[in-house]
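K.L.:
Sharing a sequence plus its predicted fold:
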Amino acid sequence: MTEKTLSQTKYSVLDLAPVTEGGTPADSFKNSVDLAQHAERWGFNRYWMAEHHNMPFIASSATSIAISHVLHHTDSIRVGSGGVMLPNHAPLVVAEQFGTLETLFPGRVDLGLGRAPGTDQLTAGALRRNLESDPNEFPEQLEELRGYFAGENRIHAVPGEGLNVPIWLLGSSGFSAQLAGQLGLPFSFASHFSPNNTEGALRLYRQQFRPSDVLDEPYVMVGVNVIAADTDEEAEYLATSLQQQFLNLVRNTNMLLQPPVENMEDVWTPREKLALMQQLGSSIIGSKETVKAKLESFLQETEADEMMVISQIYDHDKRLRSYEIISEIMST
């Protein structure tokens, strides 16, 4: 099989709408629009936002509304969810919301779906009112949702029914990989926080894949943290904000996205460092040349069709520069 090259690979953006120390959610949404507009000009394929709850450093909890805001301020880039956590919602409501988005912005909306709550168990209970629903009911919820778009259910989703809203399954393990393969749907894997499961999940997806009216062959997108800067040293410095974010998740301290620090050894313990280096093991940090080489290696390992880049950087201008560097790599 011919090896894929970076120039043959599509690139997209996952925006976690970070709320930074000293900033507000309003600032986050302003920055999201600015980043999306730049991503559109730089040739990125799609722009996704993610559903999280009870996390003060992520503003995109009302994900479909945040997506609508970005759609209103861009012209051509695909915008969608990476993802909507389906067990938190009635499938009918999701069909109506994304049917509305597709009606307003035809041909530009993606619906990526996850089966995790995107939050802690207490908050999941507040979202669902109870936790009797089992994540293993996800296939049935997905079937119901797809039925609304196909017009196969007794209840009608208006808008939604008859519309072509591409559905992706998202995962960080093998469950959604297998299901996406069996249904012939595109699959996006969260390598940015589950690198050790990447190879197995992608292999399972490709092995289980059955052609459908959606896809003739497997289509894989992988999420990857990329912190790019003009020098390796600057990139390593900027990456400490991402490292602090994951450290705060481990410690359950729920802080806003922190400014970078000169030395993480002053912040984490050796045990915490080991754990985080495993969780962030696929992160790509460095100058243009370093990032390009690491992206090439990552592409050969995953044989991905598309890479979804997360640049979780405290300073918005530095974040823009990271994506600009990636766009320069894309065009060479």
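P.N.:
Yep, it's here.

K.L.:
C-alpha from now on. contacts and neighbour counts both.
P.N.:
Will do.

K.L.:
Against V309, how distant is S68?
P.N.:
S68 is 21 Å from V309, where distance means Cα to Cα, to the nearest Å.

K.L.:
Neighbour count: those two, which is higher?
P.N.:
Neighbour tally, S68 and V309, criterion other Cα atoms under 10 Å: the higher count belongs to V309, 24 against 20.

K.L.:
The nearest residue to L257 once chain neighbours are set aside: neighbouring residues, count only.
P.N.:
Nearest residue to L257, sequence neighbours excluded (Cα to Cα, 6 or more residues apart in numbering): T20, at 4.4 Å. Under the neighbour criterion other Cα under 10 Å, T20 is assigned a count of 23.

K.L.:
Second structure follows, compare the two:
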Amino acid sequence: MIPFSVLDLAPIPEGASPADALRNTIDLAQHAERWGYHRYWLAEHHNMPGIASAATAVLIGHVAAKTSTIRVGAGGIMLPNHAPLVVAEQFGTLATLHPDRIDLGLGRAPGTDMATARALRRGLDNGDGFPNDVMELIAYLGDPTPGQNVQAIPGTGTYVPIWILGSSLYGAQLAAHLGLPYAFASHFAPPALEQAIAVYRETFRPSRHLESPRFMLALNVFAAETDEEGLFLKTSMQLAFAYLRTGRPGPLPKPVRDIAEHVDPAMITQVDHALACTAAGSPDTVREQLQGFVTRYAPDELIITGQIHDHGARLKSFEIAADVLGTLETP
């Protein structure tokens, strides 16, 4: 069975508050643990009215404290926003409090607009220093070397597992070069997916971190009792993407029965292209669609997300997904 995990952005639904979103995250994490999910990752985004996971390390610590066995981590931390030493201290502390349960996924994008990025960290390098920052962070989490004057405490010797995240060939090449596991953001940026997988697998260099390539595929899932209901739930994410692309970000919209009444057809086409790696519908339909992705891309792990407005429907979707994911055939 392919390990399967949750990617959560702690969505703030229209009509709800950030406090509601964070309570929903804890509830989903506790259910995901019981349903057999392997990891529970949270993503760093800033200045987004519909996302409550900005203080990612803080939220990871809270989720880890409210669960007991599921791995909890970042999917991911946007490293250009932070000094590597600070990230090492944060995740070293998390790993010390929750041994062998913490993951650290690293991204190169700022996860926000440039004005907010400047507010987060001055002297931005547009991600050009990302490889060096990754290596510096790995060093802080490893054993100290002779003459090393700066250490992450806690952090040193924790060897927090690091993943490289990406939606282009850049991350695939870096993960392969460093011998690290790689997760592709196919849930919102699928165009380079096949090429990135090929580059990562063909150029992977074994390391002390990993002997062979380990690739994680990200998918959207909107599962319900019927196809109609699953597609209805999906419209919240379609609307959110459309509003974001037209400069109107906001809380996660309520779903609608006919999205064509709310979004221009050309924009719907763009959004559906971005969300091409999506399974939506009844359990049988979702199973068939997920099996298609697994057969086509042969991932070593799956991570699923689902921006669903109603928390009860969101829980049901992840429950159905867990039942389906446990039955998929591996290539």
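P.N.:
Perfect, thanks for sending it. This structure is a prediction, so every number in the text was calculated from the model and none was measured.

K.L.:
picking that back up, the residue nearest to L257 of the first structure maps to what in the second structure?
P.N.:
Taking TM-score structural alignment, the alignment pairs T20 of the first structure with P13 from the second structure.

K.L.:
Quick one: the strands in the stretch 151-300 of the second structure, in order.
P.N.:
For the stretch 151-300 of the second structure, the strands defined by DSSP state E, counting those that start in this stretch cover 162-166, 182-184, 215-223, 278-281.

K.L.:
could I get those strands as CSV with mean neighbour count and distance to G127 of the second structure?
P.N.:
As requested, those are exported to CSV (neighbours: other Cα atoms under 10 Å; distance: least, Cα to Cα, whole Å):
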stretch, mean neighbour count, distance to G127 of the second structure
strand 162-166, 25, 12
strand 182-184, 28, 17
strand 215-223, 27, 22
strand 278-281, 25, 29
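
K.L.:
Dump those strands to CSV, plus distance to A240 of the second structure.
P.N.:
As requested, these are arranged in CSV below (distance: least, Cα to Cα, whole Å):
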stretch, distance to A240 of the second structure
strand 162-166, 21
strand 182-184, 21
strand 215-223, 14
strand 278-281, 15
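
K.L.:
Quick check: longest helix in the first structure by residues?
P.N.:
Longest helix in the first structure by number of residues, with DSSP state H as the criterion: helix 25-42.

K.L.:
Onto which residues of the second structure does the helix or strand just after it map?
P.N.:
Remark: after helix 25-42 of the first structure, the chain's next helix or strand is strand 46-49, criterion DSSP states H and E. Residues 39-42 of the second structure are matched to strand 46-49 of the first structure when aligned by TM-score structural alignment.

K.L.:
residues in contact with the matching stretch?
P.N.:
The contact list for stretch 39-42 of the second structure (Cα atoms under 8 Å, 6 or more residues apart in numbering) reads 4-10, 29, 32, 53, 56, 59-60, 70-76.

K.L.:
Tell me where the stretch 101-250 of the first structure has helices.
P.N.:
Counting by DSSP state H, counting those that start in this stretch, the stretch 101-250 of the first structure has these helices, from start to end: 121-128, 138-150, 174-183, 198-208, 232-238, 240-251.

K.L.:
what's the closest of these to I326 of the first structure?
P.N.:
Proximity to I326 of the first structure, assessed across the helices of the stretch 101-250 of the first structure by Cα to Cα, is greatest for helix 232-238 (13.1 Å).

K.L.:
Report the buried residues of the closest one.
P.N.:
Applying a neighbour-count criterion of 16 or more other Cα atoms under 10 Å, one finds D232, E234, A235, E236, Y237, L238 buried in helix 232-238 of the first structure.

K.L.:
Apart from its neighbours in sequence, what residue is nearest G223 of the first structure?
P.N.:
M308 (4.6 Å).

K.L.:
Per the alignment, name the residue of the second structure opposite the one you found.
P.N.:
Under the alignment defined by TM-score structural alignment, M308 of the first structure corresponds to I303 in the second structure.

K.L.:
For H53 of the first structure, give me its contacts.
P.N.:
The neighbourhood of H53 of the first structure, defined by Cα under 8 Å, 6+ apart, consists of S61, G118, T119, T123.

K.L.:
With P18 of the second structure instead?
P.N.:
With contact taken as Cα under 8 Å, 6+ apart, P18 of the second structure is in contact with I12, I51, A52.

K.L.:
What's the second one aligned with over in the first structure?
P.N.:
It stands for I51 of the second structure. Residue correspondence, TM-score structural alignment: I51 of the second structure in this structure matches I58 in the first structure.

K.L.:
re the thing from before, who wins for proximity to H309 of the second structure among the strands of the stretch 151-300 of the second structure?
P.N.:
Distances from H309 of the second structure to each of the strands of the stretch 151-300 of the second structure were compared using Cα to Cα; the minimum, 11.1 Å, belongs to strand 215-223.

K.L.:
so that closest one corresponds to what in the first structure?
P.N.:
For strand 215-223 of the second structure, the matching stretch in the first structure spans residues 220-228, with TM-score structural alignment as the criterion.

K.L.:
Average separation of the matching stretch from the aligned part of the second structure, please.
P.N.:
Its matched residues in the second structure lie on average 0.6 Å from stretch 220-228 of the first structure after superposition (mean Cα distance after the TM-score superposition for the first structure).

K.L.:
Contacts for that stretch, please.
P.N.:
Residues outside stretch 220-228 of the first structure that contact it (Cα under 8 Å, 6+ apart): 14, 186-192, 202, 235-236, 238-239, 282-288, 291, 304-313, 321-323, 325-326.

K.L.:
Ok, stretch 258-269 of the first structure next?
P.N.:
Taking contacts as Cα under 8 Å, 6+ apart, the residues outside stretch 258-269 of the first structure that touch it are T20, E21, Y237, L238, A239, T240, S241, Q244, Q245, L247, Y314, D315.

K.L.:
so which of the residues you listed comes closest to G43 of the first structure?
P.N.:
The shortest separation between G43 of the first structure and any of those is 22.2 Å, and it belongs to D315 (by Cα to Cα).

K.L.:
Excluding chain neighbours, what is closest to the closest one?
P.N.:
Spatially, and ignoring its direct neighbours in sequence, D315 of the first structure is nearest to P259 (7.8 Å; Cα to Cα, 6+ apart).

K.L.:
and the one you found, how far is that from I285 of the first structure?
P.N.:
According to Cα to Cα, P259 of the first structure stands 17 Å off from I285 of the first structure.

K.L.:
ok, now G184 of the first structure?
P.N.:
Note on G184 of the first structure: its distance to I285 of the first structure, by Cα to Cα, is 34 Å.

K.L.:
Then Y148 of the first structure?
P.N.:
When Cα to Cα is the yardstick, Y148 of the first structure and I285 of the first structure sit 42 Å from each other.
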